[in-house]
Each structure stands twice: as structure tokens, then as C-alpha cells.
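**Q** 3D model of this:
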Amino acid sequence: MDQLTALRVFVRIAESGGFSKAADTLNMPKPTVTKLIQDLEAHLRVKLLQRSTRRVSVTEEGQAYYLHATKVLADIDEMDTLFADARGGPRGRLRIDVGSSLANLIVLPHLPSFRQRHPQIQLELGVGDREVDLIGEGVDCVIRGGDLTDTSLVARPLAALDWGTYASSDYVAARGVPAHPDALADHDVIAYFSSRTGRVFELLFEHGDDTVRFDPRGLHGVSVNESTAHLTSLVSGLGIGQTFRFMAQPWVESGDLVEVLPQWTRPHHPLHLVFAKSKHDSARMRAFIDWALEVFRPFDRHEGRAPR
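**A** Modelled structure (predicted):
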């Protein structure tokens, strides 16, 4: 039995809650995963996992073994980190999940510089606005926006993005410009909704001490659940909507988009690099974090250099 591989398999099952998920994220056949766990339990002479028709749970002995196993794996990763430079730099697989607009407009255009620095890192980039289960799906790191509530994960501040409210020049020519957020009730509004919950996100406007929350539900307009499609809807003249300023700026400069209600702002949108605590000392993770902080710095409104 390859006990180190068995340890990794056991930890992945304990974190994901299933043999199939572990097999998929580790790129192993499910029978191999099953055999490794059987051999590990036989070697230890204890039951680590309790299997039922619906779920896999960790036994009391398995919980204790999990704590030791994660420490052992973290120590191994730390040893790899210590000798990474001597072996020619960090190497291996790194799976990152990024929202669609951030991937297409920031990460992917800058990715050649990461590949040049770290050619031995095999980067797998998941792209989409769906919120992933970082642990359960075997993702090493996500770039996630908004407020974070999961204290079991490490969150490194990445940037604070600026918002704007926009419509196409054709839409403005045909329908005019709202003088106040309340006037959006007389316009077509492009809404954004969660692909996971279906919740429609409100538009938020602040001006001095005044705050206006605008709920686009029930209006005649288009709703989308993907950030790049939301921008395309704005450029296509389907209505008025709020998006990140860095996304809209090229279209504003070309004259295709017009900023409306510019005196009304919205609080900056915080971005974080989020990863499991066990990944903190990984050489691959540290390499990606250093690169991402550098790439996103020009877009950070707190740095005062956000494109306008």
C-alpha cells in the first residue's frame, strides 16, 4: 500500500464527503480510491469511514486520524516548499476558480507572465460565476468577491473594485438619461441574478448621506446570471445596469457605453484570494498569490490607480 497516497485519498474523502468526489478531484479511478481506503483501514485495524447508501461520514477514530493526516500532509508540503528553489522552482498541479469577467479581462490576458515564471506549475483554471465548494470540489484557490463568512478558510485581500452605472449610447439616444435612481422605474434595467439561488441582486446608489436601493424585479428588462453576458447586454443596448468600472471603461472610451448617474456611487467591491489553511505553505500557492497580487494591484481602488 502507498500510505502517502492513501492519506491524501482519506483526507479528500473526509473533506468532500464522498468517494466519487474524491476520485474525480484526485483524477483517480473510483475502485482505486476504494481499495486504498480498505487497505488503510486494514493496516490501522480501525474503521475510518462509515458508508451508507446516501453519504459517507467520518468515524470518531477517523476524526482523530484526519487531524494527524492533515498535519503530516502540511509538513510534506512545507518540506517541498523549502526545497522548491533548489529543484528549479515550484511544480505540480494548481486548480484555481475565477469569475468569468475577472478571468477573461484580467487573469487570462496576464497569464503568460505566470507561465514564464513558473513553467512547471500545471494551472487548471475554472471559469464561471457559480460559487464553488472549495474543499469539496478539490479547488486550491478561488478569487471571490463580496463579504466572506467562512472562518475556516484563509482570505487574502486582493483588490477593491469600483462600480459604475452604464447604458449604451443607442439606448440613451432613444430613451434618455435618468436624473435620479428612482427614475429607473421608467427604464429597462439589466439585472444580475445568482446562478445558484436565483436571487436577483439590487442596484445600490449612494450620494452624500442619501442611499437608494433599487430592486429590478418585476420590471421589463433582461436578467442574466453571468458577468460577461451582463456587460454584453449593456453594450447591446438592452438597458441600464451597474458593472465594474474596469469592465466598462474600454466601451466608454470607444463611445459605445455612456455612464449615467455618475454622481451616485456604490461601495467598492472587495476581492479576496481564498484557500484552505492547509494550503498556506504550499510553494505553488505562494507563487500564484504573489503573482495575483501584482496583477490585480492596478485595479485596486484603494491604491488610487483604478482605471476610470
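**Q** make it CA atoms for all contacts and neighbour counts henceforth
**A** Will do.
**Q** what about V258, which helix or strand?
**A** Using DSSP states H and E, V258 sits within strand 257-259.
**Q** could you point out which element follows that strand?
**A** Defined by DSSP H and E, the subsequent element after strand 257-259 is strand 269-276.
**Q** contact partners of whichever helix or strand comes after that following strand?
**A** Using DSSP H and E, the next helix or strand after strand 269-276 towards the C-terminus is helix 283-296. By C-alpha atoms under 8 Å, 6 or more residues apart in numbering, the residues outside helix 283-296 that reach it are 77-78, 80-81, 84, 90-92, 94, 106-107, 110, 114, 118, 121, 140-141, 158-159, 273, 279-280.
**Q** please give the structure of this sequence too, so both can be compared:
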Amino acid sequence: MSQRKITLMGQLGDVDLRLLRIFRKVVECGGFSSAEVDLNISRAAISMAMSDLEARLSMRLCQRGRSGFQLTSEGQAVFDATMQLLAAVEDFRTRVNGLHSQLTGELNIGITDNLVTMPNMHITEALRALKARGDRVHINIRMAPPGDIEMAVLEGSLHTGAVPRLKAIPGLDYVPLYEERSALYCSSRHPLFEDRATGPDRIAEYDAVVPSYAQTPEIRKAYESLKPMASATDREGVAFLVLTGSYIGFLPTHFAQRWVEQGEMKQLCPDDFGYETSYCLITRKGRPPNLVLESFFEALDDLMDEWRRAGPASG
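**A** As a prediction, the model looks like this:
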């Protein structure tokens, strides 16, 4: 009996490599169900990928059903060839990365305003580690509102951005950074500054500055009991108006700390007013390989791991 010739139509591309990696993991795990966790995709998605691969190869790779998972003879041959191919791809990746031990290129990163005073500012240290890997790395920072940063990352003019997690956008990947605490403040010029018996009812009597930028529904609830008489497009604008003594307003605690320490601001009713904002780094789904960007994220991962091991007492 003559062997059937295996023919891939056209050039071997990223789609083929993805399908072959799924096939390899299915074989290594001994079936679709066992591979779900390792691949982090559903059994239905795995089944669809296997069907696509079989269609592209024009052959049956495995038997799957009540009797369990088992490779066909052709499937075993394809698996052996897959292991050789993926090992060669990884060897190529290692060799090329080795050529870039001295990093060269750009990192374009967008950052929401007023994060530089955040304790445990991992972005700063990750950028420092990135620059230490090569003087030919050029870092470009764009300070912008979250929506502008998200759009720039989607369009490709920014590689990554640090933004509050307000809602998930389908075209973006999210890496958690930290939680930011915001509290209600007045300035030393405000009537509430010397009031030591301030309560929620009294606070509701005074003019407040509210944000005109997007917030989550949970955060918007924190403003419901305030008297909105001014607005600001960013946190620095809120600080300007609070410092006039005419308004109260929410500010990140790390941002307001300088004025609190100088006696120019006071936190109001900390048990009743405050909220958390989740910050993350965003990248575009399906982005092209970028060694500078990956090196930045490696440095960031190392810093985050070190911070988590040290515990809250370290920051």
C-alpha cells in the first residue's frame, strides 16, 4: 500500500504554526479535555483548531470519541515532524534574540496624568531596567487621557499605555499594575479645613469639583452625595480647583500627599468617602513582535514579582 504524500497548500505561516502548537499540546496532554487548561482555550476551540489542521493537511490526525484520544499513523508522523519544526523555530528565535543582546529600537508608551507620584512606581523602574540593556533604546512618553491612549495603542502609534481599567475593549490585552486609592479633600482655605466634626451631611452643603472624564459606575456612586459646581478634565485640574478653597474634590492619595504634608490640604471623612481605581498596561491584540516591548514587560514582571513577594509592608 503506497503512502499518501503530505502537502501543505502555499507557504507555512503563523496560522499553521498556531494550529501545530495546539496539536502538539493536545498530544502531550493526551486529549482535548486535558489540554484545555494548558492552552487556556475551550474544548470547542481546540476541536475547531484540530479540524482546521486536518483540513489543511487533508488527513485524519487522531481518533476522538468514547474510546478516548488516539493518534492515527499519519497523526504520529505529523506529530514527530511538528516537534522537529517547533524546536527549529525556537532555536531560530533564541539565535536572533542573542544577536540583540544590545537592544535597539523605540518604546512608545502612553501614561495617564499624575501617576509619577504613585508608590511602587513599577513603570519607572521597568523603564530604567530597559534603558540599562542598551543605550540605543529610545523611549518616548506621551501623557494623554485614557481614551486617547487606548485609541493610539489600537492604531499602533503607541506600543503600550498605562490607563485605568474602565471597560474592556475587544482589541486590547490588559496587564494589571496596581490599585490607586482616591479620597475627598479640601484646602486650608476652605471652611471645612478647621471643622473637626465634619460629617457626610455637612459635606453635601459645599460646592464640589467633579471629573468630566470617564469613570466606572462604582466610582460615579462616590460623587452622588456631592454638590457638583465645577468640573475638570483631569486630576491636576481637580487639584487646581480644590486649592482655590472654593471647592472640595476627590484626588488620588499619593498625588495629594505633598499638599497634606505641607498643611495645604486635608482629607475629609475618610471612612465615608473614597474609592479604588484599577490601573493596567494595555497592548494591541495580535501586535507584531517587538523585542524592546517584550524586554520592557519582562522587566516589569520581575519587579511585580519582587514586590508581591516582599508584601504590602514594603511599599
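**Q** so where in the second structure does the strand holding V258 of the first structure end up aligned?
**A** Mapped onto the second structure using TM-score structural alignment, strand 257-259 of the first structure covers residues 265-267.
**Q** so what corresponds to E205 of the second structure in the first structure?
**A** By TM-score structural alignment, E205 of the second structure lines up with D186.
**Q** for Y185 of the second structure, that is, sorry about that
**A** Superposed on the first structure with TM-score structural alignment, Y185 of the second structure falls opposite Y166.
**Q** which helix or strand contains the aligned residue in the second structure for I143 of the first structure?
**A** Residue pairing (TM-score structural alignment): I143 of the first structure is matched to A162 of the second structure. Here A162 of the second structure is covered by strand 160-164, with elements defined by DSSP H and E.
**Q** helix/strand/coil for the nearest residue to D300 of the first structure once chain neighbours are set aside?
**A** Nearest residue to D300 of the first structure, sequence neighbours excluded (C-alpha to C-alpha, 6 or more residues apart in numbering): A159, at 4.4 Å. Under the three-state scheme (DSSP: H, G, I helix; E, B strand; the rest coil), A159 of the first structure adopts strand.
**Q** what about I143 of the first structure, neighbour count?
**A** 20 (other C-alpha atoms under 10 Å).
**Q** oh, that last question was meant for R202 of the second structure, not what I typed.
**A** Around R202 of the second structure there are 10 residues (other C-alpha under 10 Å).
**Q** try I149 of the second structure
**A** I149 of the second structure has 25 nearby residues by other C-alpha under 10 Å.
**Q** and the nearest residue to it once chain neighbours are set aside, what helix or strand is that in?
**A** Nearest residue to I149 of the second structure, sequence neighbours excluded (C-alpha to C-alpha, 6+ apart): G110, at 5.7 Å. Per DSSP H and E: G110 of the second structure is located in strand 104-111.
**Q** which other helices and strands contact that strand?
**A** strand 136-143, helix 146-155, strand 160-164, helix 291-310 (3 or more C-alpha pairs under 8 Å, 6 or more residues apart in numbering; DSSP states H and E).
**Q** ok, average deviation of it from the first structure?
**A** Compared with the first structure after fitting, strand 104-111 of the second structure deviates on average by 1.4 Å (mean C-alpha distance after the TM-score superposition for the first structure).
**Q** now that strand: which residue numbers in the first structure?
**A** The aligned range for strand 104-111 of the second structure is 91-98, by TM-score structural alignment.
**Q** next one: M121 of the second structure from V260 of the second structure, what distance?
**A** 20 Å (C-alpha to C-alpha, to the nearest Å).
**Q** same check, this time on L226 of the second structure
**A** As judged by C-alpha to C-alpha, L226 of the second structure and V260 of the second structure stand 21 Å apart.
**Q** ok, how many other residues are close to the residue nearest to I149 of the second structure?
**A** 27.
**Q** these two touch, right, it and I141?
**A** Yes - applying C-alpha atoms under 8 Å as the test, G110 of the second structure and I141 come out as touching, 5.7 Å apart.
**Q** follow-up on the earlier one: got the contact list for the match of I143 of the first structure?
**A** 109-112, 279-282.
**Q** cool, T70 of the first structure as well?
**A** Contacts of T70 of the first structure by C-alpha under 8 Å, 6+ apart are 11, 278.
**Q** may I see the buried residues of the host helix or strand of it?
**A** Under the criterion DSSP H and E, the helix or strand holding T70 of the first structure is helix 60-84. Of all the residues in helix 60-84 of the first structure, those buried under the rule 16 or more other C-alpha atoms under 10 Å are 62, 65-66, 69-70, 73-74, 77-78, 80-81, 84.
**Q** and the angle for that helix with helix 283-296?
**A** Relative orientation of helix 60-84 of the first structure versus helix 283-296 (axes from the mean of the first three to the mean of the last three C-alpha atoms, to 10 degrees): 70 degrees.
**Q** the residue nearest to D300 of the first structure: neighbour count?
**A** Neighbours of A159 of the first structure (other C-alpha under 10 Å): 23.
**Q** and what of D16 of the second structure?
**A** Counted with other C-alpha under 10 Å, the neighbours of D16 of the second structure add up to 16.
**Q** now do the SS call for it.
**A** With three-state DSSP as the basis, D16 of the second structure sits in helix.
**Q** once you drop chain neighbours, what's closest to it?
**A** Using C-alpha to C-alpha, 6+ apart, the closest residue to D16 of the second structure is L53 (7.5 Å).
**Q** pretty sure M229 of the second structure is in a strand, no?
**A** Yes - according to three-state DSSP, M229 of the second structure belongs to a strand.
**Q** what's the distance between it and Y213 of the second structure?
**A** Counting by C-alpha to C-alpha - M229 of the second structure and Y213 of the second structure are separated by 16 Å.
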